[in-house]
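[1] Return atomic coordinates for the entry below.
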Amino acid sequence: MAAVERHVIDRGDGASVELLQAGGPVGAPRGAILFVHGNQGGMLLGAKEAADNGTLLRFSSRLNVTAAAVSQPGFGASDGPADFCGPATQRAIIAALDFLKVQPAVDPARIVLYGNSRGAVASAMVAAQVADLRALILSGGVYDLKEAYQNSAPGLQQAIIREAGTSDQAFLERSALYHAHEISAETLLLHGQYDDPASIEQAEKFAAVLSQARVPVALHRFECGHQIPREQLTPVLRDFLKSVLAPATATYH
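    Next comes the predicted model:
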């Protein structure tokens, strides 16, 4: 099993972005998946979370793809400050995607972007700017940040105020609901039916708008809160990833 490699790349404005990558298959270029983490309970681990919990090695080996994770600004070893899924975070994700596209083991036409929680907010916005993603997976995200802000707990409101501000422009730059017509990647939305930080209605509205824009989209609801149990998530991910990314002979358990 390949080791996890650490890379530091340029965000495009001189700031550093941390990316961790699990090997990559030997031989012909294969697919890749890029994970974008959530809030992490204030621990600021960044991409290290996906390495420490085995996600990168598990996906890489079982799907026979390159699996990578990027640290958002202010998390891990990526330069800050954090901007709550805003332009700097989106540029960091785009820089990570650009890095993967030129790796010899990666087929640039078969890259999946997978964002969780605040990572889903930013990844949805990235998908509106990157036309050649093979697929997009969004888990527990919000797609109209102003609406989420108005209905969120004080702690989350303070984080948004501190990192992004509350101007109309700030909300628009972080609300993929209003950029759905620019998204072309096949999209899988994963959401807990009882998610408090991110209401299921957010995912339902986003799925409807994507469908209206003729984007292939599926919304899977789970009987849980914000964190989707692995035993519920795995079958859905397995089927989706096998169809868009994994070689026909690969299996995912």
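[2] C-alpha only now, for contacts and for neighbours.
    OK.
[3] Helices of the protein, start to end?
    48-52, 55-63, 87-101, 118-127, 145-151, 154-163, 168-172, 200-212, 230-244 (DSSP state H).
[4] One more sequence to fold, the one below, so I can look at both together:
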Amino acid sequence: MPEVTQHIIDRGDGLRVELFQVRASDEQNGAILFVHGNQGGLFLGGREAVDDGSLVRFSSRLGITAAAVSQPGFGASDGPSDFCGPATQKSIISALDFLKQQPSVDPTRIVLYGNSRGAVASAMVATKVVDLKAIILTGGVYDLRDAYKNSSRGLQQAIQKEAGISDKNFLDRSALYHSHDIKSETLLLHGKYDDRASVDQAERFSEALAREGVPVSLHTLEGGHRLPREQVAPILRDFLTRVFAPITTVH
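    From the prediction side, this is the model:
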């Protein structure tokens, strides 16, 4: 079984970012970076993808490097958490930069995969890192002010505490209003009955990306915030098999 390695990298401001990584081989190939969700207060960070077997599974099946980053305040990454804001985005970007420097990674073939609050942050990262091969976003919100107005009291309090509710704070976390800066092919997965992130968030974001000429596909699935694996797996398999297909040279 491939070895999972843990790395602690400098975010660029002296704060630590935790990253877990599995390499399929020493040959240069693509990479995928997972960005976790809220985790129900467990704060496992990137270790979640180690414990559930995702890193080994994706690496082995696709022949790529698979990695998972811990957001600020999760795992061994320095906090505090800022609810998908600039500090979280900076941590994800530092993890992407780390991957790009690995001999086993083709820096032009990196996919960013964010779930829930990880999708919120990853969508914003895609507005700043425009050379990603693709982004995959599940159960995210892309207009945080709208989500805040319609969310539970508990989620509202978390946003107030971690992010603040000024116009700038909402804008810094709302990829819908930065869709013109996204250049990477985008796959959106969302549950029709999601009670934390309304499906219209994904629908509006998909429409905005399409207007900008970004290749985008939206799959609305028969589920809530936690998507049924049996529905997600074939969509991911088809998408990632194509994205990571071997590059053929025409003579």
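[5] Turn the helices of the first structure into TSV, columns for mean neighbour count and distance to H37 of the first structure.
    TSV is the format used below for those (neighbours: other C-alpha atoms under 10 Å; distance: least, C-alpha to C-alpha, whole Å):
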stretch	mean neighbour count	distance to H37 of the first structure
helix 48-52	19	8
helix 55-63	21	12
helix 87-101	22	11
helix 118-127	28	5
helix 145-151	17	18
helix 154-163	14	16
helix 168-172	16	20
helix 200-212	19	18
helix 230-244	14	16
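[6] got JSON lines for those helices, with distance to A2 of the first structure too?
    As requested, the helices of the first structure are exported to JSON lines (distance: least, C-alpha to C-alpha, whole Å):
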{"stretch": "helix 48-52", "distance to A2 of the first structure": "12"}
{"stretch": "helix 55-63", "distance to A2 of the first structure": "7"}
{"stretch": "helix 87-101", "distance to A2 of the first structure": "17"}
{"stretch": "helix 118-127", "distance to A2 of the first structure": "26"}
{"stretch": "helix 145-151", "distance to A2 of the first structure": "39"}
{"stretch": "helix 154-163", "distance to A2 of the first structure": "37"}
{"stretch": "helix 168-172", "distance to A2 of the first structure": "41"}
{"stretch": "helix 200-212", "distance to A2 of the first structure": "36"}
{"stretch": "helix 230-244", "distance to A2 of the first structure": "21"}
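[7] Looking at those helices, which is nearest to G23 of the first structure?
    The closest of the helices of the first structure to G23 of the first structure is helix 55-63. By C-alpha to C-alpha, the value is 7.3 Å.
[8] between that closest one and helix 230-244, how many degrees?
    An angle of 50 degrees separates the directions of helix 55-63 of the first structure and helix 230-244 when computed by axes from the mean of the first three to the mean of the last three C-alpha atoms, to 10 degrees.
[9] Sort out which residues of the top strand by length along the second structure are buried, please.
    Longest strand in the second structure by number of residues, with DSSP state E as the criterion: strand 105-115. Buried residues in strand 105-115 of the second structure, counted by 16 or more other C-alpha atoms under 10 Å: 105-107, 109-115.
[10] quick one: contacts for the alignment partner in the first structure of A31 of the second structure?
    Structural correspondence for A31 of the second structure with respect to the first structure (TM-score structural alignment): A32. Residues touching A32 of the first structure, when contacts are defined by C-alpha atoms under 8 Å, 6 or more residues apart in numbering, comprise 65-68, 100, 106-107, 110-112, 245.
[11] Please point out which of those the second structure shares.
    With both residues aligned by TM-score structural alignment, their matches' C-alpha atoms under 8 Å, the contacts of the contacts of A32 of the first structure that the second structure also has are 65-68, 100, 106-107, 110-112.
[12] Go through these and name the one nearest V36 of the first structure.
    For those, the minimum distance to V36 of the first structure (C-alpha to C-alpha) is 9.0 Å, reached by A68.
[13] how near is that closest one to G41 of the first structure?
    Here the distance between A68 of the first structure and G41 of the first structure works out to 21 Å (C-alpha to C-alpha, to the nearest Å).
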